[in-house]
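Chemist: just a sequence and a predicted model for now, questions to come.
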Amino acid sequence: MSRELLILRHAKSDWGTGAASDFARPLSERGRKDAPRLGKWMRKHHLKPEHVVSSPAVRATETATAVSRALEFRVKDITFDERIYLAGLTTLLEVIASCPTEASRVMLVGHNPGLDELVEYLVQGELPLSDAGKLMTTCALARIELSDNWATLPRGSGKLLSLTRPRELP
């Protein structure tokens, strides 16, 4: 069975809120606009996931919630996994391995640098960078096709279908 992994970096966060910690940092005004815009674009392109797993950090939670609402994915069905916050490649692969086997499309909402590492691991070859030379900019969505099950994702096992950034949306 072909599978699709949607890797979503949280939307732009607000560094000037005086949040008590990095974990508590919320979305900025731009982030609060970009997340639902991306979700509407995903709905238009029939990219609704069957399973959503997100970091519980405030900015990731707000992103996952806004995108899910726009996709008409039930917010109460989002799985919040503490392992995603500050996760590296190995931990992110473990999170993906724990996704339901029956789900053919999963969306993972998290943070850099872990998401950059994950995309670079799964997809061989040159990847499309932003004008600023970045891969997973805030609120970027990488669509990766996988043939393996969630538990076995060897290096280079994915095919990048698209990488969408908010600035590229109509």
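Modeler: Yes, it's here.

Chemist: switch to C-alpha atoms for all contacts and neighbour counts from now on
Modeler: Noted.

Chemist: make sure L6 is indeed in a helix.
Modeler: No. According to DSSP: H, G, I helix; E, B strand; the rest coil, L6 belongs to no helix; its state is strand.

Chemist: do a quick rundown of the strands in the protein.
Modeler: 3-9, 51-54, 79-80, 105-110, 141-146, 158-164 (DSSP state E).

Chemist: okay, now the one to match up with it:
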Amino acid sequence: MKRLYLLRHAKSSWKDFTLSDFDRPLNKRGKRDAPLMAQKLKEMGIRPDIIISSPAKRARKTAKIFAKTLHAALETEEKLYEAHTSDIKEVIQTAFEKYDAVMIVGHNPGLTMFNDEISDIPIFNIPTTGVVGIGFQNDDTSLDKGSQLFFEYPRKYAPHAG
């Protein structure tokens, strides 16, 4: 079975309005939630073969935290910044040619829209540092329809968060 993990970057800072959207860093909550969620996935036995991240600063930082915790290789992909669902699908299909378990770190609305297109359970909004696991039977790389394996997010573990 091919496994896909969609991870929305951790909460970013809007403190410095001179920064471009691309260069926004994680805020305090993001720096707290990313290690929490990475650890939760580790406890669940999640082990992506590769993590592919948007090159935006907040996504890269989130991806680095997950890669370190989950002992996964990390790459960046330009197509994942401001990605449409077709861009996300293309990146995943290419990765599935080489890997069985792929994590994508990106942004909304693209990630949520992509989940709702391919998963058997729509979510309508993946919150920051939210992760959706999707399984595909028979190593299906067409990404037509997968089965949601889990949907994890920080408020599930720290209701006061965010």
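Modeler: Arrived safely. Because the structure is a prediction, the values reported are computed rather than measured.

Chemist: dump the strands of structure 1 into a markdown table; add mean neighbour count and distance to A66 of structure 1 as well.
Modeler: Formatted as a markdown table, these follow (neighbours: other CA atoms under 10 Å; distance: least, CA to CA, whole Å):
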| stretch | mean neighbour count | distance to A66 of structure 1 |
| --- | --- | --- |
| strand 3-9 | 24 | 12 |
| strand 51-54 | 22 | 12 |
| strand 79-80 | 18 | 14 |
| strand 105-110 | 26 | 12 |
| strand 141-146 | 22 | 14 |
| strand 158-164 | 18 | 17 |
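
Chemist: superposed on structure 1, what's the mean shift for the longest helix along structure 2?
Modeler: When structure 2 is parsed with DSSP state H, its longest helix is helix 28-43. In the superposition with structure 1, the average deviation recorded for helix 28-43 of structure 2 is 0.7 Å (mean CA distance after the TM-score superposition for structure 1).

Chemist: quick one: residues in contact with that helix.
Modeler: Residues from elsewhere that reach helix 28-43 of structure 2 (CA atoms under 8 Å, 6 or more residues apart in numbering): 10-12, 62, 65-66, 69-70, 128-130, 152-154, 161-162.

Chemist: give me that answer again for 6 Å
Modeler: Applying CA atoms under 6 Å, 6 or more residues apart in numbering, the external contacts of helix 28-43 of structure 2 come out as 10-11, 66, 70.

Chemist: now do it: distance to the chain's middle.
Modeler: Distance of helix 28-43 of structure 2 from its chain centroid, counting by CA atoms, centre = their mean, to the nearest Å, is 12 Å.

Chemist: still on that earlier bit, quickly check the contacts of helix 28-43 of structure 2 for the two that are furthest apart.
Modeler: Farthest apart among those by CA to CA are K11 and L70. That separation is 19.9 Å.

Chemist: so which of these two has more stuff around it?
Modeler: Taking neighbours as other CA atoms under 10 Å, K11 of structure 2 and L70 compare with K11 leading, 24 against 21.

Chemist: the more buried one touches T128, doesn't it?
Modeler: Yes. Using CA atoms under 6 Å, K11 of structure 2 makes contact with T128 at a distance of 5.4 Å.

Chemist: returning to what we had before: how about the strands of structure 1 in CSV, adding distance to E94 of structure 1?
Modeler: What follows is these, written out as CSV (distance: least, CA to CA, whole Å):
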stretch, distance to E94 of structure 1
strand 3-9, 14
strand 51-54, 12
strand 79-80, 14
strand 105-110, 12
strand 141-146, 16
strand 158-164, 16
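
Chemist: so for L118 of structure 1, which of the ones you listed sits nearest?
Modeler: strand 3-9 (8.8 Å).

Chemist: compared with structure 2, how much does the closest one deviate?
Modeler: Following superposition, strand 3-9 of structure 1 is found to deviate from structure 2 by 0.5 Å on average (mean CA distance after the TM-score superposition for structure 1).

Chemist: which other helices and strands contact that strand?
Modeler: strand 105-110, strand 141-146 (3 or more CA pairs under 6 Å, 6 or more residues apart in numbering; DSSP states H and E).

Chemist: mean shift of the first one relative to structure 2?
Modeler: Once the two structures are superposed, the average separation between strand 105-110 of structure 1 and the matching residues of structure 2 is 0.5 Å (mean CA distance after the TM-score superposition for structure 1).

Chemist: same question, the last one
Modeler: With both structures laid over each other, strand 141-146 of structure 1 and its partner residues in structure 2 are 0.5 Å apart on average (mean CA distance after the TM-score superposition for structure 1).

Chemist: kind regards, and thank you for your time.
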